[in-house]
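J.: Sequence and predicted structure are below.
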Amino acid sequence: MTVDPTSAITKYRPPPPAGNLVVRSRLIDVLRAGQGRRLVLIHAPAGFGKTTLAAQWRDELTAQGVAVAWLAMDRDDNNAVWFLAHLIESIRRVQPNLVGELGEILEENADQAERYVLAALVNAIDASGRDLVIVVDDWHRVTDGRTLAAMDFLLDIASTHLQLIVTSRTRSGLPLARLRVRDQLVEIDSGALRFDDSESQTLLVDINGLELAEADVAHLRDTTDGWVAALKLVSLSLRGRADPGELVGRLSGRHHSISEYLAENVLDTLDPDILHFLLTTSVTERLCGGLASALSGVERGQAMLELVEANDLFLRPLDEEQEWFRYHHLFADFLRRRLERDHPTWVAGLHLTASQWFAENNLISEAVDHALLAGDVERAVDLVEEHAMHLVEHSQMATLLRLLEKLPAGPVTTRPGLQIAIAWANCLLHRSAAAQDALDHVRAALAVAGVTSADQRERGSDDGAERVREDLLVEASVVQGCIDIYADRIDRAEELVAPCFVRPDSLRPWVVVVAANIATYSDIHQFDFEAALARQRWARRYHGHTAGPFSGVYGHCFAGIAAGEQLDLAAAERHFRAALDLARRSAGRHSHAARLAGALLGDLLYQRGELSEAERLLDESHELGAESGVVDFMLATYTTLARIKALRGNLPAARALLDEGAEAAADLRLERLAAGVNLARVELGLMTLDELAAVAEARVPEREQRGGRAFADGIAVVTRELTEIAAVRAAHLLAPDRAGPAADEGRRVAALVAEMERAGRAKAALQARILLVACLVQAGETERAQDEFLPVLARCAELGLIRPLLDGGPEITALVATLRENQRLGRLSPGAVPREFLSRLLVTDREAREAAGRRAAARDTTGPAKEVHGGTTSGATLAERSADQSPCARVRAEDPLSAREWEILKLLDRGCSNREIARDLGLKAVT
């Protein structure tokens, strides 16, 4: 079969380069690595540089002495005989001896040309012992079944000396699965072909000489998604411009050069049904089969998407399952432009169809977007309102607020049901001012206009508008109560939520359980822990009917706090773990609710000395920042986590956490949090001498009695206690050897213990007794201290409490050492305190100190920069006062340990016995 010699210019060699080209080095490396494979497939839509890459690789192979035949496909090749004839000719031009009489064989066996010609060709290549590479460019032009079968046969029988490089806009017509299984396939797709930043810089700046900043190049690369043709076309428009950056900022698929290219090379060649599909599905940012069917009216939407993707019509899958797709955004923008031009009346309807589909599939953000694009604001507001409380109850408050940002303010403010949800979301995120504004909108809307149809749909229109109005007012009061407890106030909590307990079954379960949680919080902080637990038992069935985990998480957490205050730590842990499990199952491991629950569990685990899990949970909770729940959660997040960081030897992290907590306390006006942070700063040695002196001199007034009840405002009581304890601790640090003042402080602490025990506050009393023991030791009343300490120690051993003792100060550690020594010598009954528990305390303490010392010494060796707190000694923290002294003192400068604590560490390091340690610290052995 004769071949037209005039076709040789374009058919049997690559097209000449149009100007300088970007060398695709990273892709050449891929091709180089795949030289032993049978097929290299380079596929992508028009304009991605497929042919250019193949040509660059052809040039490199030729330079290496490899014979490379080039065959550019055209419409004639959609015929098996013509294809084979052209294939033989392409090979003849680079290796004439191989083809021999194949032309005659083709003429004589046209009906079975594939079998005879291709088998003979492969045999000839194999016999030559030389490698041959055949580039088949634009394979997508072939649709003829016989021609496709010929290629399949060639790839199936090819020897190791033959490799085919195929460029195509599709992956169809090739036995890819079989070759992939045999590891005989190298595939380079549009993702790989896209220019990276370096290649974009070379094209735009180095080759085209454009004066573009790196940011502009990066923007162009991102905007075009590395599409080579788009970058080249845009570069033409940028030439000669005084301010090319201005056009860079405006680049879109409407750029006329890109539009013309797409029109000429893509859209004008498509079947009308495919074009209709592309236009109607271009209105959304992403597509799946169901959505594509809804938009286009095509029943088999998934199949059509896969067809479009297989034909490389600028559609790419977004997941491995090929469920979701998206068009190249420049192509999508051009399609939308074409849609607006040719079918303007379709646009609004398509957006409404998309909005409905997304809403039915619970993809609310996109449903709202398309309602707004259709110009239907009311529908957009309805959608947000219908899903608002679902989002709140599922711990997705920020999602709701982001949705609201899409809506115009006017229609939103007149919807009381939506404003209630807004109030909830802001309240739970500690945005009290915004929550209060939303409540004001609720009351204003209810006062002048009743309720909207959406409100009635949400709550059931059978009860009538008046009942809906009453329910909204009750719910507004519950939100107000929630705002109050986030502000750490309980003075009107019971009054605000009381109506919910009158008719709980007529209200939404969410409202009832939040009211129960608010009342529980009030019970806890009036120290009525049994009432708090009973309240949560009552609320259990309502918790089970809420849509999301949020209320249940708070219910379990508050029940856990109440149990913990009674030192029922097993029950507390069960509640905290139940809260965490509920949050993770319902809202996700990293949800707002899960991080809240993790804070209280982390605090409990810290008390038991389980630092690793505690630190992980508290680190996750800390990511919430000032949105980390009520004050009880925040105290755990900031102060307990700071203690862990200090134990890890990371004093800067501890300081930063407490500074952050203090800032949150000031911003939110949370006095109890401020007092807790202040106490942690004292105990961790993170205060200057002047600051310690100010804390030590602070003396709080006697506790008030409100309404005849001693503990009507337990929050104020606890705040005063924290302030008083901080004063005692500060005084100890300033003058560790003053016996007289220590006795006075001991009497004050003893009064605190008595008050706590009268209130049934077992946990607080136990912790205060540890401080009392330290005061007695410092005052020289060692025998009384030991008498007071034994029941405390036994109770801690029973509960597995490690850190309250080890955080109690050096006097406590020394006393533990003395008791352990007395047990060894038979002076203390083994039944008084488990020997293993005493040993665990001492080993844990020593290991922590040694680890902290090693970390501090390592930091000292590397010469960390010192913070400047002032020019005088009183302007430095306790840790910093010894920064330039002995090596041991320099270790102390980096660790939050007091002078007496370090004295114990030095005695331990010398190998002193527990008795010797006790004697050196002025303690008497128990006889």
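T.: Cool, got the structure. Residues are numbered from 1 along each chain as shown.

J.: contacts, neighbours, all on C-alpha from now
T.: Noted.

J.: can you pull the contacts of the residue nearest in space to the middle of the chain?
T.: When C-alpha atoms, centre = their mean is applied to the chain, the residue found nearest the centroid is H590 (6.9 Å). By C-alpha atoms under 8 Å, 6 or more residues apart in numbering, the contact list for H590 reads R584, E620.

J.: so is it in a helix, a strand, or just coil?
T.: Assigned by DSSP: H, G, I helix; E, B strand; the rest coil, the conformation of H590 is coil.

J.: Helices of the stretch 701-850 of the chain, start to end?
T.: 714-734, 739-758, 762-778, 782-799, 803-806, 810-824, 835-862 (DSSP state H, counting those that start in this stretch).

J.: So for A218, which of those helices sits nearest?
T.: Of all those, the one in closest proximity to A218, counting by C-alpha to C-alpha, is helix 835-862 (39.0 Å).

J.: So which other helices or strands are in contact with the closest one?
T.: helix 810-824, helix 887-893, helix 899-909 (3 or more C-alpha pairs under 8 Å, 6 or more residues apart in numbering; DSSP states H and E).

J.: what sits against V248?
T.: Contacts of V248 (C-alpha under 8 Å, 6+ apart): D216, H219, L220.

J.: got it, and L193?
T.: So L193 contacts L27, A44, F48, G49, K50 (C-alpha under 8 Å, 6+ apart).

J.: can you name the two of these that are farthest apart?
T.: L27 and A44 (14.1 Å).

J.: Counting neighbours, go ahead and name the busier of the two.
T.: A44 (28 against 15; other C-alpha atoms under 10 Å).

J.: these two touch, right, that one and S168?
T.: Yes. If you go by C-alpha atoms under 8 Å, A44 and S168 touch, sitting 6.7 Å apart.

J.: Between the two, which contacts overlap?
T.: Joint contacts of A44 and S168 (C-alpha under 8 Å, 6+ apart) are K50.

J.: The structure to be compared is supplied as follows:
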Amino acid sequence: MGHDNHTPHNTTPEPDLRSSPHSLLATKFLPPVSTHEIIARPRLLALLNAGLHRRLMLISAAAGFGKTTLLASWVRTFPPDHPPVAWVSLDAGDNAPLQFWAYVLTALEQCRPGLSPLPVASLSEIPQPSWQAVLATLINNLARQSEPLVLVLDNYEEITEPAIHALLSSLLEHLPPTLCVVLATRTDPPFSLARLRAQAQIQELRAEQLRATSEEMTAFFWSVMDLRLAEQDIQAVDARLQGWWAGMQLAALTLKEKAHPNDLLQALQGKPRALFEYLVQEVLKRQPEQVQTFLLRTSILSRLHNSLCNAVLEQQDSQLFLEEIERANLFLSPLDEQRQWYAYHPLWSSVLRAQLERTSPSEVPGLHLRASQWYAAQQMHGEAIQHALQAHEWSWAALLMEQIPRQDLWSRLEYALLPSWMEQLPREVLRERPRLCLASAQSLFWIAAPDVTESWVRDARRAWTRAHLWEEQTPMTRDAHGPEAPLHLLGEIAALQATIAGFYHGDAGATRAFCQEALTHLEEQQWAARVQMAFAQARANVSQGYVERGALQLQAEWSRIKAKGDQTLESIYWREAVWESTMAGKLHQAWQLSQQAIHALQTLEGPLPTQVCWPYTYQARILHEWNRLEEAQHLAEQAIELGEQTELLAFLPLAYTLLLRITLSQRRLEEARKASRQMEYAWRNSPSPYRAAIWSSVDQMRFWLAGGDLEQARRWAREVKLRDPLDSPLARERQDVAFAHLLLAESQADQALNLLIPLVERATVTQRWNHVLEMWLLQIQAYHMLQRQREALSLLAQAVHLGASEGYIRHFVDGGAAIAGLLSQLREQEHQKEDLPYLETLLRAFKQQPVAQPTHLESEPSSRPPQQLLDPLSAREQEVLRLLARGASNQDIAEALVVAISTVKHHISNILSKLEATNRTQAVARARALGLLSSDHLD
């Protein structure tokens, strides 16, 4: 099959892997080479050429309909002035966003240097890339192109990861006319194509177009297979095969062996089982015995190479077999011009594997193991691990995973699948490997609930203890594939436990104890763990309110971080420094530090990693304080979008708290209610009483009071008093400040003062001027309630003087009318001349306050008419959505609905596409905004 046989001119660039990561296979960038004459198919050529003016060409049909052959022959016959083609042959190993987009961006870059948003090597250095930002920059770069370009993604049915589907759908929605995406797939992609169809931006070729015509079948049998069949036989084959190209090739192979046409036609008309039996009996078993053995045993390989086949079959003549099988047209295609790598047709490969499993099941593990060992020797660790898992050689697979250097865990593309590999290990095997348990905990720290991370790190310590005891008791008999327990690994475990204790619990005592243990065991070259430990110690000081000590602890590590050039640690350093400067009341310094943080996270090409959401949020906090509310909201929403893209659970509660604060200042109470619900949902996904206290307790209280919900505020106060006090003095202080707000709302000014006075004294001693100013203003309101005007004005004068140099505004304005009246009185006093310009600024801000929007806080989102989706959710998708909103995992959903996990993933992909979301968190948030979920779905 194919196009007219004019002189081919291949416009697909040859891949240059010298500039690409070694884990990218050159053969995946090349259209497969045809092993026989190409049948002219001008009608399909016209359809493909017509589709170049649309965003998407979808070539969708079952296996064997010639999708890849058609596209390969199409691009190889392009004239010199035709748009270049970026080709990617996908496989199951590309189901991680990092791996998938690395191939796509590399293919595009090879066609148009400078088009990729950033070098693939830079992409691999970002622990959690902001794919939406990467795609936005790619789209902008494409929009600046004057010449068109074609991107072919072959075998797209191999992709099952919902995040990839969602991102590709987003790319297609915003694609400029300079790029046409071609998807060749056995099944339709699991995202909605309704919008593209409505916009006439999709060209679809399906089985009815791809089927061979009678003329094409005749040409194939005569010209390609050298079979002079009678016309009635061709018509009979056509009636049975309905233009199925793979079936035609099977027919030709068997008919050349003098099989009776009626036997073939009967098998092809039957069920898949009959076809399977026919392929085995009439194709496989007609081959010489040695060829059969070669075919069956090499069917475990997704790609075949002479050396690899020799290793798997334990022989030295595999090249001869490969050449013989290719000459015999036994569904073997070369993957490169040099014919070093080959692949079987997927249908043929599946038949061979099934036959191998049926006839020689005991051989299969050994074949996979030898393949794994060959790949390991070639330093192709990803393939080595995958075959080790298929061999069920769990210890060998675990050892290969453990051999990944710590610094490479999140920087090399081939390791993007590490979490999914670890999931395939039996639980009891994984729990015995301290290094893998630690790797799980490290990978989950920012994106999973704290108890999940803590469970893994506890398992790491227990596994280390068992392995260490075994090494001590039997030093001469250790299994070569068994777990290792060096002391420096215990140091890494303790450093992570210190981080968890400091970040999630604010437990200074536990943090320092773990740090001391880590110091005992860490080696000097383990500098990253040592820096991690320093961060934990700084957080311990902050949790006790000693901000200045925490800042000094960080500064002591800066030179080492800078010297190593570790982008991740740099981003954490800046984040912590900004936070501490903000608490110290140094807003201008915090702004400068956040600017440096953003700059440190930028690449030369422009896109930002998701971690930039932290400095964005801190800048939005400062903008809010400076009364630049619209700018603050815009930046906060940007930060939330970035955090949601990778479900950064550790970050989202902070961002939604800030959004709540901004909407309260804007007096948009309906939006504040939404932000409050989003914040509560985020805390349920990532529960941390310590961080909830220091981040959200005061703003949550202000929201309840703004809506007149005193009962909810009192209920929270009672619950806090009944629970054990938090370890962190800072967290307890923030809860007390929230109590003070409630006491003032209940006109209990004396009690509020009694509560605030010791808090102010402690915050003053520790120089947390942001908190001092906040609590002074609450004291001023209490004095005003008690008609102690002289004390109120005196303290207000101090507050004005403190706030003037840093430009504080919202602290004052959010204090309400009482503060405004007192500021007016203060302006008239002679001794305030120095701060008069600042006083005028504050009073103008009060006059610019927006009018509060009417709202009914008790109403639920579902009480409003839901907005209409272009492609509505099915009943089953609505069930899945409700379970997602409750935080259910894929396994939970599968069990609840009694379906396979693959079916759950399919439904989730559809939900993400229809809601135009890139992850579960964003989908649930948008569903609530659309009125698709009511409150009971979130409990």
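T.: That came through fine. Remember, it's a predicted structure, so these values are computed and weren't measured experimentally.

J.: now the helices and strands packed on helix 835-862 of structure 1 in TSV, with mean neighbour count and distance to R738 of structure 1?
T.: TSV is the format used below for these (neighbours: other C-alpha atoms under 10 Å; distance: least, C-alpha to C-alpha, whole Å):
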stretch	mean neighbour count	distance to R738 of structure 1
helix 810-824	23	14
helix 887-893	20	22
helix 899-909	17	13
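
J.: so which of those helices comes closest to G34 of structure 1?
T.: helix 887-893 (58.2 Å).

J.: Quick one: residues in contact with stretch 777-793 of structure 2.
T.: 740-741, 744, 747, 749-750, 752-753, 756, 795-796, 799, 811-812, 815, 818-819, 822, 826.

J.: pretty sure T637 of structure 1 is in contact with A597, am I right?
T.: No. If you go by C-alpha under 8 Å, T637 of structure 1 and A597 don't touch, sitting 10.8 Å apart.

J.: These two: which is more packed in?
T.: Each of T637 of structure 1 and A597 has its neighbours counted (other C-alpha under 10 Å); T637 has more, 34 against 31.

J.: Counterpart of that one over in structure 2?
T.: Taking TM-score structural alignment for the superposition, T637 of structure 1 sits opposite A655 in structure 2.

J.: Report the contact partners of its match.
T.: A655 of structure 2 is in contact with T617, A636, A639, I640, counting by C-alpha under 8 Å, 6+ apart.

J.: and if you look at A294 of structure 1?
T.: Here A294 of structure 1 is in contact with T353, A354, W357 (C-alpha under 8 Å, 6+ apart).

J.: Which member of those residues is positioned nearest V478 of structure 1?
T.: W357 (35.1 Å).

J.: and A782 of structure 2, how many residues sit next to it?
T.: 25.

J.: how close does it sit to I809 of structure 2?
T.: Taking C-alpha to C-alpha, to the nearest Å as the measure, A782 of structure 2 falls 20 Å from I809 of structure 2.

J.: what about Q379 of structure 2, distance to M57 of structure 2?
T.: 37 Å.

J.: ok, now I234 of structure 2?
T.: 32 Å.

J.: who's more crowded, these two?
T.: Counted by other C-alpha under 10 Å, I234 of structure 2 and M57 do not tie: M57 has more neighbours, with 24 against 19.

J.: May I have the residues that are in contact with A599 of structure 1?
T.: Taking C-alpha under 8 Å, 6+ apart as the contact definition, A599 of structure 1 lies against L617, L618, S621, F633, M634, A636, T637.

J.: Tell me the secondary structure of it, please.
T.: Assignment for A599 of structure 1 (three-state DSSP): helix.

J.: now swap in V152 of structure 2 and tell me
T.: Strictly by three-state DSSP, V152 of structure 2 counts as strand.

J.: ok, it - how many residues close by?
T.: V152 of structure 2, neighbours per other C-alpha under 10 Å, totals 25.

J.: Quickly note the distance from the aligned partner of L799 of structure 1 in structure 2 to V800 of structure 2.
T.: Counting by TM-score structural alignment, L799 of structure 1 corresponds to E806 in structure 2. In this structure, E806 of structure 2 and V800 of structure 2 are 10 Å apart, going by C-alpha to C-alpha.

J.: again, but for L489 of structure 2
T.: Taken as C-alpha to C-alpha, the span from L489 of structure 2 to V800 of structure 2 is 53 Å.

J.: can I get the helices and strands packed on helix 835-862 of structure 1 in a markdown table with distance to G560 of structure 1?
T.: Below are those laid out as a markdown table (distance: least, C-alpha to C-alpha, whole Å):
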| stretch | distance to G560 of structure 1 |
| --- | --- |
| helix 810-824 | 28 |
| helix 887-893 | 37 |
| helix 899-909 | 33 |
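
J.: now for those, which one comes closest to I88 of structure 1?
T.: Closest among these, using C-alpha to C-alpha: helix 887-893, at 82.3 Å.

J.: and that closest one, which stretch of structure 2?
T.: So helix 887-893 of structure 1 sits over no part of structure 2, by TM-score structural alignment.

J.: As a check, name the ranges of all strands in structure 2.
T.: Listed in chain order, the strands of structure 2 (DSSP state E) span residues 56-60, 85-89, 149-154, 179-185, 202-206, 304-305, 332-334, 341-344.

J.: list the contacts for the residue mapped onto D523 of structure 1 from structure 2?
T.: The alignment partner of D523 of structure 1 in structure 2, by TM-score structural alignment, is N541. Neighbouring residues of N541 of structure 2 by C-alpha under 8 Å, 6+ apart: A508, V547, R549, G550.

J.: what about burial for the residues you listed, which qualify?
T.: Using 16 or more other C-alpha atoms under 10 Å as the burial test, the contacts of N541 of structure 2 include A508, V547, R549, G550 as buried.

J.: That's all I had, so thanks and see you.
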